[in-house]
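Engineer: how would this look folded up:
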Amino acid sequence: MVTNPVYPGLRTVQVMRYVMPLREGGSLPALADADDGFSYVLKFKGAGQREKALIAELLGGEIARLLGFNVPELVFTYLDEAFGKSEGDEEIQDLLKGSQGLNLGLHFLSKALTFDPGAGKVDELLASKIVWLDAFITNVDRTFRNTNLLIWNRELWLIDHGASFLFHHSWDNWEKHAISPFPMIKDHVLLPQATRLDDADQEFRSKLNQDVIRTIVQLIPEEWILASRDVEEAEDGRLVYEKFLTMRLENSEVFVKGAKDARETLI
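Structural biologist: Below is the predicted model:
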């Protein structure tokens, strides 16, 4: 296993074998084996939203973990130049070629089941906490069509936060985005059960602060930030993420009210 002195806080593993694509994901994630003996769901920087999806996955997942949610371990995954050359599928081969270097992986939860909102009910406080999280990080991808929730060992697990942080796809008016409601919360799969949003807000505001946010933001690899050429220095990019999250936390009543208003239209 490759050690990672540059990015403390996450392990780095070498990808050894591409097992199979997971085609239910639009960005062609894949199941792969690594040199630590474990299997991971790989998210590739050569896919769709490129490094920005990896940044969102990293920040969203680690914020969720800090808040106490079950989230598969995130690791940096390294693909060397030779990896994937024997892959027969040209689309996958192009994806792997465009993803050489540092990517992101989620520990594979073997035999996990996709959460079925029609068959299972989530505790109202837990539902409220998940809705709060997704409104906070502006995650559009936790809907009835695609819940991004798994049941593993009889517990609910959160996956796939790559569609979060909508502001970073344009970087314009990020301050406005930070203090705005999140209208797309109306489509959230757990919104009907989220009756305790004020309780969730109180708990999470006590757990999050600027120092905690800064620690998580510092995990973002420099090369991922600079790849989009939105900023000239990686620290400038990290500072925007830090300020966005800090301002959003300080104004959480805005997106909490938005979620409450959206829920009122459902009942």
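Engineer: From here on, just use CA atoms for contacts and neighbour counts.
Structural biologist: Fine.
Engineer: Which SSE is immediately downstream of the strand or helix carrying Leu54?
Structural biologist: Here Leu54 sits within helix 50-66, counting by DSSP states H and E. Moving toward the C-terminus from helix 50-66, the first helix or strand encountered (DSSP H and E) is strand 74-79.
Engineer: Check which helices and strands that following strand sits against.
Structural biologist: Applying 3 or more CA pairs under 8 Å, 6 or more residues apart in numbering; DSSP states H and E, we find strand 74-79 packed against strand 12-21, strand 101-107.
Engineer: What residues of the last one count as buried?
Structural biologist: Think strand 101-107. Gly101, Leu102, Asn103, Leu104, Gly105, Leu106, His107 (16 or more other CA atoms under 10 Å).
Engineer: Of these, which is the nearest to Asp141?
Structural biologist: Nearest to Asp141 among those: Leu106, at 17.0 Å, using CA to CA.
Engineer: Here is the second sequence; please produce its structure so I can put it next to the first one:
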Amino acid sequence: MMNDMPLQLRTVNVTRYITPLREGGSLPAIVEADDDFMYVLKFRGAGQGIKALVAELLGCEIARALGLKVPEVVFAKLDEAFGRTEPDEEIQDLLKFSIGLNLALHYLAGAITFDPLVTTVDAKLASQIVWLDCLLTNVDRTAKNTNMLMWHKELWLIDHGAALYFHHSWTNWKEQSIKPFLSIKDHVLLSSATELDTVDQEFRAILTEDCIKSITALIPDEWLSDESSEIASQHRQVYDQFLLSRLSNSEIFVKEAQHAREILI
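Structural biologist: Okay, here's the model as predicted:
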């Protein structure tokens, strides 16, 4: 249940670059911040750009609102002098192009990658995650790359940067908002998602218009536009309208997921 207090994210300053995570396409890194915690830093200067940070932020906070487990998300400031001593030219360029406000997730030390052959996910949780990824049009939760971790015997969701791909072209977002999510056929948990109708009712009740707008309000204006605050406001409204439209038409993506599951099994 949402309270009347506006959502807020903490802001930290990155103090130490520890190691790159080269399995990630955008070359995220483990870093330490001035609060003495370690984070997985997602760089604004990476190939996928700031839109991947927006997708990550919205995906994580919507998942959190739904009661799913995701690491704490923080804004992470990168100082201009930070990368000067980095010997790797690729990483040095990445740090140079990422000066300013980035996004980071609390590092889950000791977590292991979720393996569907080792860990069984119950039908309700599987249905919740499949539903979430249909809403977000998240193409990146497959058996090849699950983007889920097991930490303290619980399932945690990570890496939503490939979600909300409509925002790479603002021209057809209305059409995209009501389309079924065909890529759900490749979802690693689809075969176990037998409670989609129940989850649909429960999650639509949680994700009210106020809830969605409180989450999109977290996006920094500078991530939405380099031009003007007016453009930033327009783009924020598109995220609102896209998500609310998908929620209003959730039966479309639920039926597609159910159909894909019937074919799969």
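Engineer: picking that back up, format the helices and strands packed on strand 74-79 of structure 1 as CSV; extra columns: distance to Ala34 of structure 1.
Structural biologist: CSV is the format used below for these (distance: least, CA to CA, whole Å):
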stretch, distance to Ala34 of structure 1
strand 12-21, 4
strand 101-107, 10
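Engineer: among these, which is nearest Gln93 of structure 1?
Structural biologist: Here strand 12-21 is closest among those (CA to CA), at 10.8 Å.
Engineer: ok now that closest one, how far from the chain's centre?
Structural biologist: 20 Å (CA atoms, centre = their mean, to the nearest Å).
Engineer: Nearest spatial neighbour of Pro21 of structure 1, chain-adjacent residues omitted?
Structural biologist: Ala30 (4.2 Å; CA to CA, 6 or more residues apart in numbering).
Engineer: gap between the one you found and Glu203 of structure 1?
Structural biologist: Relative to Glu203 of structure 1, Ala30 of structure 1 is positioned 35 Å away (CA to CA, to the nearest Å).
Engineer: which one of the two has more residues nearby?
Structural biologist: Taking other CA atoms under 10 Å, Ala30 of structure 1 and Glu203 do not tie; Ala30 has more neighbours (20 against 13).
Engineer: and the helix holding Leu54 of structure 1 with strand 74-79, angle?
Structural biologist: 150 degrees (axes from the mean of the first three to the mean of the last three CA atoms, to 10 degrees).
Engineer: Report the mean distance between helix 50-66 of structure 1 and its aligned residues in structure 2.
Structural biologist: Taken against structure 2, helix 50-66 of structure 1 registers an average deviation of 0.2 Å after superposition, with mean CA distance after the TM-score superposition for structure 1.
Engineer: Structure 2: matching residues for that helix?
Structural biologist: Using TM-score structural alignment, the residues of structure 2 aligned to helix 50-66 of structure 1 are 49-65.
Engineer: Buried residues, the matching stretch. List them.
Structural biologist: Across stretch 49-65 of structure 2, burial judged by 16+ other CA under 10 Å covers 49-63, 65.
Engineer: quick one: Thr195 of structure 1 and Asp123 touch, right?
Structural biologist: No: assessed by CA atoms under 8 Å, Thr195 of structure 1 is found out of contact with Asp123, at 9.8 Å.
Engineer: who has more neighbours, those two?
Structural biologist: Just comparing Thr195 of structure 1 and Asp123: by other CA under 10 Å the higher neighbour count belongs to Thr195, 19 against 12.
Engineer: any idea how far that one lies from Leu149 of structure 1?
Structural biologist: From Thr195 of structure 1 to Leu149 of structure 1 the distance is 19 Å (CA to CA).
Engineer: Glu222 of structure 1 too?
Structural biologist: In terms of CA to CA, Glu222 of structure 1 sits 30 Å off from Leu149 of structure 1.
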